[in-house]
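> Fold the stuff below for me.
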Amino acid sequence: MKYLLLGAAAVALAAGASVAETDPAAKPTYGSYGFDSAGMDKSVKPGDDFYDYANGAWAKNTPIPADKSNYGAFNTLDDLSRERTKAILDAAQADPNSKIGAAYASYLDAATVEKKGLTPVKPWLAKIKAVKDKAAYAKLAAEAARAGIDGPFGFYVNQDDKDPETYILVLHQSGLGLPDRDFYLEPDAKMAAIRTAYVAHLEKMLTLAGEADAKARAAALMAFETEVAKVHWTQVDSRDADKTYNKMTLADLRKAAPGFDFAAYFAANKLAPKDLLVSQPSAVTGEAALIAKAPIGVLKDALLLRTLHGFADTLPDAIANENFAFYGTTLSGTPEREARWKRAVDFLKSSMGEEVGKAYVAQYFPPETKAAMDQLVRNVIAAMGRRIDGLTWMSDPAKARAHKKLAAFTPKIGYPDKWRDYTGLTMKRDDLFGNALRSNQYEFDYQVGKLGKPIYRWEWGMTPMEINAYANFGMVEIVFPAAILQPPFFDPHADPAVNYGGIGAVIGHELSHHFDDQGAKYDETGKLNQWWSDRDVANFKALTDKLVKQYDAYEPFPGAHVKGAFTLGENIGDLAGVAVALDAYHASLGGKPAPVIDGTTGDERFFLGWAQVWRRNYREPNLRQRLVTDPHSPSQYRADTVRNFDQWYSAFKPEAGGKIYLAPQDRVKIW
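Here you go, the predicted structure:
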C-alpha cells in the first residue's frame, strides 16, 4: 500500500526537505527520484521537442486501451481511483441497507435492464408524443431540464458575478446534439463526414425507439439544429466574462425572445425569477425565433432523442451501443465501451459522489497528506506574491489589490468540510433508469433550492475521487480533490523538484487562473469588477497576445491548429503555474544549492516533473474534437511551454534554431 505512506515524509516534503532526510529507505513510485527516466527519448533534442525528450519512449511503448479515447498520467490515476471506488461499492452492494450499494447493484444488473427493455423510458416518450402545441412544449422542456435531459436552453444556479453573495439563475444557449456549432458549420471533409454519420445515428435511434419515418425526421432535426448552430456564440465569445454577463428581468427576457414562453418554462419548475443572467442573449433570441417557426414535430423529436441520448446507458444495449457507436467511436475514436463496472462507478460518482467520497477519503487520504498539501499551497501562494512584487507591467495600486486577492484565497484540499446529504434520494436495486431519473431530479432540486439562501461556501464542484482540480472565481478558491494528490503529481518519496514541477505547478496553474484573462476581472471579494487600470489591461493584453500567437502556430494535423484565443486561459495558467512553482521550489531550498541526483540538477528535475504529468497519447478523432471543444491545449504543447523560461535554457542548453527554441525577446513572461 505505497499510496498510504504519506505521513512525516509528506510534511517534510511540503516544507522543502527531501524524503531521504526522514526515511532513507523510502523509494519513489517512478525511477530513482520520482521521474520515469525509462520513458525518455534522449535521441530527441530538448530544443526540438521537450515533450518527446521527456516522454518519447513512453509514448511509443504505451498503447491506448480499447475503451479509451486517450491515455496518460490522468488516466492512470483515474484507473486507480475507480479500482478503489469499486472495492468500496462491492462491499456496499453486499449491505441490503446501503443506498449506494443499491444504486451500484442496479447498474451492474444488466439482465434486468435488458428484460425491461424500453418500458422504463416509455412514460417519458408518451409525454413527448402528447405535446400538441408550443405552450405544452415549453412546459415539457422545463420538466425535461429537471430530469437531466438537454433541451433548447440550459440553465443553472450560480453566484451573481457582480453580487457574489447572491445566487441567481443563469440561462445559456443549448439545443445541439453535436459538441459545438463548428461541427455543423465547418466546411472541411472530416466535419462533413461527422455530420453524415450524425444523421444516420439519429435515424437509427428513432428506429430503435419504434418510430416511423425515421430517415425524414432525422434529416429534419439536423436541418433545425444547423440553423440553431448559426445563432450560437463561438467558444471564444462564450468564455468572456464581460460579454456573458447580461442581467435581465423575466419581462426583459420575454420581450427579447418572444418566440418561446419563458414564463411557462420557469413556472413549470416552480420558478419565477425576478432577475436572471443570460449568457448569450443573441443566441437565446435567435433560438427562440427558430422555435417559434419550427414544426412541433421537430421540437418533439429533439426532446425524444435527447432523452435516449441522456439515458442511453440505463437502457438496453441496443440503444446504449448505438449511442456509443456515434459519441464514443465516431466522435472520439474509442473502439470499445468501458466495462459495466467502470460505468457503474462513474454513475455513483455523478449521482451520490460525496456519499462514496466519505468512504474513499477515510481509506485513501490520511490527515497527514492534507496537512502536507496545505503547506505546499501556502508555499506556492507566497511565491505568487513575490512574483507580483517583481512585475514591471503592473501598476503599484493593482499590485496592492492583487495581494488583497491572494490574502482572500480559500484553498480546499482533498475533500469537503461538510458532506452532502442524500436522505431524500431513493435508490432501488431493480430500477436503474428510475435511479438515474430520480438522481437528476434530486440534484436539480438541490441546485435551485439555493436561490434566496446564503452562499454554500463549503460546497465542492468535484468528488474526492476525481483526477482534476479547479479554480472558482466567485468563491476566490482553488480546489484539489484527494485522488490527484498521488504520483506522478505528488509523491512523498520523490525529490521535491519533481513534486514542485508536478503538483506544485498544478497548484500554481489553478491559483493563476484567478489572474488570467478572465479570472483577473474578479476582485478579492469574487466580484466581476475591473480592478486594474486601463494601462494595466493594455500591458497585460500585449503579453497575452504574444501567447495567443505562439499557440496559434501549433498544428497537430495539417490545417488543424490550436486556437490560441480559445485556450488562452489555460495557457496562461500553465505559463504562470510553472513560473510560480519554480520560484517556490527555489525558495524551499533555503538558500542551499539543489543536490545533483543521477547527474540531474534541481531545475532539470523540476522541468522533467512538469513534462511527465502531461504525457498522453490521443486517438486522432478525440484530438480533433478537442481542438474545437477543449479550452486546454494538447498535452504536448502544455509540456513545451518550458520554451518560455530562461531557467529551462540554462538547465538543458538547447541549441538556437531548435524547433521550440525561442530567442530571449520572444519568450512570453506574464506572471
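> CA only for contacts and neighbour counts going forward, please
Noted.
> could you show me where the strands are in the stretch 551-671 of the chain, in order?
616-618 (DSSP state E, counting those that start in this stretch).
> Please name the residues that touch the closest residue to residue 131 other than its chain neighbours.
With sequence-adjacent residues excluded and distances taken as CA to CA, 6 or more residues apart in numbering, residue 131 is closest to residue 137, at 6.0 Å. The contact partners of residue 137, by CA atoms under 8 Å, 6 or more residues apart in numbering, come to 131, 299, 300.
> Could you also give me the structure for this second sequence? I'd like to compare it with the first:
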Amino acid sequence: MDVLERRKACCRPPVSARKHLRPLLLAAAIAFAPMIWCQEIASPASPEGLASSISAAADSAHAFDFSELDSTISACRDLNGFVNAKWFATHPIPPDQSHWSVGTALAERSLAIQRNIVESAAANAGRVTASSIEQKIGWLYRSGMDQAARDKAGFDPIKPLLADIASLRVRSDISGYIRAHYLEGGMIFLFGANADAKDASRQIAVAQQGGLGLPTPAYYAEDRYTDLRRAYSEHIARTLALTGITTADAEEQASDVLALETALARASLTPLQLRDPTRQYHFVTVLEASKITPHFDWSAFFTAQHATVNQGFSIAQPGFFAQFDHLLATAPMKQWRAYFRFHLIETASPYLSTAFEDNHFDFRGRVLAGQPQQQPRWRRMLDNINALMGMALGKLYIQQNFSPDTKQQAEQLATEIGAALRQHIEQADWMSAVTKKKALDKWSKVLLKIGYPDDAHWRNWDDLQLTPDRYYGNVMAINLFNYQYEMAKIGKKTDRNEWIVTPQRIDAFYEASTNAVNIPAGFLQPPYFYPGSDDAINFGAIGSFIGHEFTHAFDDEGSRFDGDGNLTDWWTPQDRQAFTARTARLVEQASAFAPIKDKPDLHVDGALTLGENMADLGGVSIAYDALLTALEKSPGGAMAIMSGYTPEQRFFMAWARNWRNNIRDRTREMALHSDPHAPPAFRANAPASNMTAFSTAFQCKVGDQMVRSGDQQVKIW
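Reported below is the predicted structural model:
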C-alpha cells in the first residue's frame, strides 16, 4: 500500500473516512493494527508437507469437500463446529505464523505466482528494459535478499540520521527534525492526503494521532499490561544498544522513550473512539491550527513536505495535537532525542542487518503475537515489495493469473448481490420513505471495482530510481516516491477510479469517501470463488463477502456518509433511533462471546466490532436472497441436492468455511482489544443464528443453540 492505509473488506480497520492515514512502510514496523480475524492476512508461506487448507476434493466442480464435515456436531448447535472442527484439528499453526487460516490455500497459490515473478525479475533485471517495473522490482528483491551486503553495512545507512538526532540541542530543533526527517523516523503523527469528509470531491491534507510503539493506548495504562510494558522497555534498550550505546545509557533512554509515549497515549483516542467518523475530521485553517500547536509551525512543515495547503487541512484529533505541542514545550531534550533515536532504528530495523531484523522480530513477533519463528527471508522481502510497489507487482500478476472471463462472472455476481441489497432497503419496515429514498440514492451511486484497474488507471513508476544494491536506500527511495505521489493529490479533485488496493491482495473492502466496493482479483479464486461452479457455494462464500462490503455503506459508520462520499446526516431522527435500537441488540450478542477458554472473563467488544458484525449479518442475508433469485431464474445453477445437502444448506456451509482460522491465544487476546473484527467462530455462527432461513434449511428447533427467535433475532438490512 502507499502512504495511506485504506479501510478493508472482511478485515477493516476502524476508521470510516476510508483513506485512514498510517505511517509509511518503515513506520509500519511500529504502528500495530492486528486484524487477524480476516482472511486477507492469512499467512501464505506454507512449510513443505503441511496439509493444504482446502483438500483436493474441494477443487472439484462442486467446490466443497463434504468429508470435511463433522457429523458428530449438529449444525443447529454449532455451525462453525459442524463445518470446521475437523479442519481445526488437522491444521496446526506453523511456527513462523501467528495464525493459520483457510485463506492460506489461496494465499499460497497467489504467493507462488508472485515469488516466481519477483525472482524472475531479479534474475533478468540486467536484461529487461531499463527502468521498467520488472527491473525495479528485480533490483528491490535482489537488494533485499543480499543479506551478506546488508550485514556488512550494519547500521551505516542510518548513521547520518543518528548524528542529526544527536545534534538536537534547542527546542526549535525538534520541529526542524520532524520537518526534515518525517519519512525516516520523525512520524510522531500521521500525515497524508485524504478526501475532505465534507466535500469528498477534493483531496486535502490530514494529520492524525500516531507515534506509539504499542498496539493501543490501553497498553500504556492498564495493569494487565504491566509485564508487556516491561518487555517493551527492554526491547527499546536492546534496540538502542545495537548502535553502540552502553547498556546503562540504553536503559535510561528506554525509560525516556516509554515516558514520552505514555504521555502521548493519554491523549490518544481508543480504537472504539476512532470508529466515530466525526473524530477523524476536524478542518482548520493554518492560523487555527497554530492555536492548537503554538510551538509547531505547520506552514514550515507543509513547505518541507512539498504539500500545497491553502484553505486549510484536517487536524483530526485536536486533543492529541495539543498534547504533542505541550511535550514540544516541556519534555526534556534528552527525552526527545531518545524517542527519535529509537523510532528511527525501530522503523529501519527490517531493512538493516540480521541483528536488527532478529531483534525487531523478537518483540513484534514473539512477544506481542506469540509467534515462535520468523518467516523465511524471501517471504519477508515479498511482503515488503507488496507494501512498497504493490500496484507495480499487481500489473505483472494480472497478466499471468486472472482472466477477463473470471472478471465478468464476478461482476455479474456482484451485480446480483447489489440488486438484492436494493430490495432489502426497499423492504425495510423500520425506515421511513424519506430516509429510504436517500438510501436508495446512495445505493445507486455505489462504484463497483472488480479484479484490477482499467488501462488508464495503472500507476506510472517511470520516475522512480532504484539500484541493484543498497536495500535500505531503495526502500527509502520508494517511500519518498510514494509520499510525493500522495502530496501531489492535495488540493486536487478526488479520483473515484483510482485503485488503492493491489489486485493480488486477498481481501475486499468498501471506501466511504468514494462510495466504492473493491473486490481485487486475488480474492476471486478458490476457496472463495469457483467460476462456473455451484451457485450455492459461490453465493455463500464470495457472495456473502461482497454483500458484506455493500452493507458497510449502510453500517453504523458508512451510514454517516452520503452517495457522494460526504460526511452528512441524511437520516430522520426517528429512523436513526430505530437503527440504533436494532444495532444495540447486535452489540449485546457479540459482547456475550468469550473466545479464549482459559480466560472466560475476556469478551468481544460488541461496540468496537459492531460495523463488521453488522456487515456480516447484512452480507449473508443479502447474498442468500440473491441466491434464491438466481435459482429461480436458472434452476440448473445449483444442483437441488448434492451429497445430501440442499443449495440452502450448502450456502451456509460455504459461509462458515470462510472462517477456518487457528489463532495463537496471545494474538487472539491482543486482537480482542484492538481489532474491530469479532473472532472467526462468532463470525461463522452469528449471522446464521439471526436468520430464520438457516433454521429452516437445517430443520432446527426452538431451543437449539443456533436458533434465535422473536426479540433475540436481529435484522437490520
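> coming back round to it: next, the residue nearest to residue 131 of structure 1: secondary structure please.
helix (DSSP: H, G, I helix; E, B strand; the rest coil).
> Show me what it lines up with in structure 2.
With TM-score structural alignment as the criterion, the equivalent of residue 137 of structure 1 in structure 2 is residue 174.
> Check residue 481 of structure 1 too.
By TM-score structural alignment, residue 481 of structure 1 lines up with residue 520.
> circling back: so how far is residue 336 of structure 1 from the residue nearest to residue 131 of structure 1?
36 Å (CA to CA, to the nearest Å).
> Now do the strands in structure 2.
Assigned by DSSP state E, structure 2 shows strands spanning 99-101, 189-196, 199-209, 283-284, 313-315, 447-451, 509-511, 516-520, 661-663.
> quick one: the fourth one aligns where in structure 1?
The one in question is strand 283-284 of structure 2. With TM-score structural alignment as the criterion, strand 283-284 of structure 2 aligns to 247-248.
> And for the last one?
Following TM-score structural alignment, the aligned partner range for strand 661-663 of structure 2 in structure 1 is 616-618.
> The fifth one now?
On structure 1, the counterpart of strand 313-315 of structure 2 by TM-score structural alignment is residues 276-278.
> Using neighbour counts, pick out the buried residues of that stretch.
276, 277, 278 (16 or more other CA atoms under 10 Å).
> Quick check: the last one touching residue 243?
In other words, residue 278 of structure 1. No - between residue 278 of structure 1 and residue 243 there is no contact under CA atoms under 8 Å: 10.0 Å.
> Return the residue of structure 2 aligned against residue 441 of structure 1.
So, by TM-score structural alignment, residue 441 of structure 1 is matched to residue 480.
> Verify the stated contact: its match with residue 183.
Yes - taking contacts as CA under 8 Å, residue 480 of structure 2 lies within contact range of residue 183: 7.4 Å.
> More neighbours: which of the two?
Taking other CA atoms under 10 Å, residue 480 of structure 2 and residue 183 do not tie; residue 183 has more neighbours (21 against 17).
> Next up, the contacts around residue 704 of structure 2.
Applying CA under 8 Å, 6+ apart, the residues near residue 704 of structure 2 are 76, 77.
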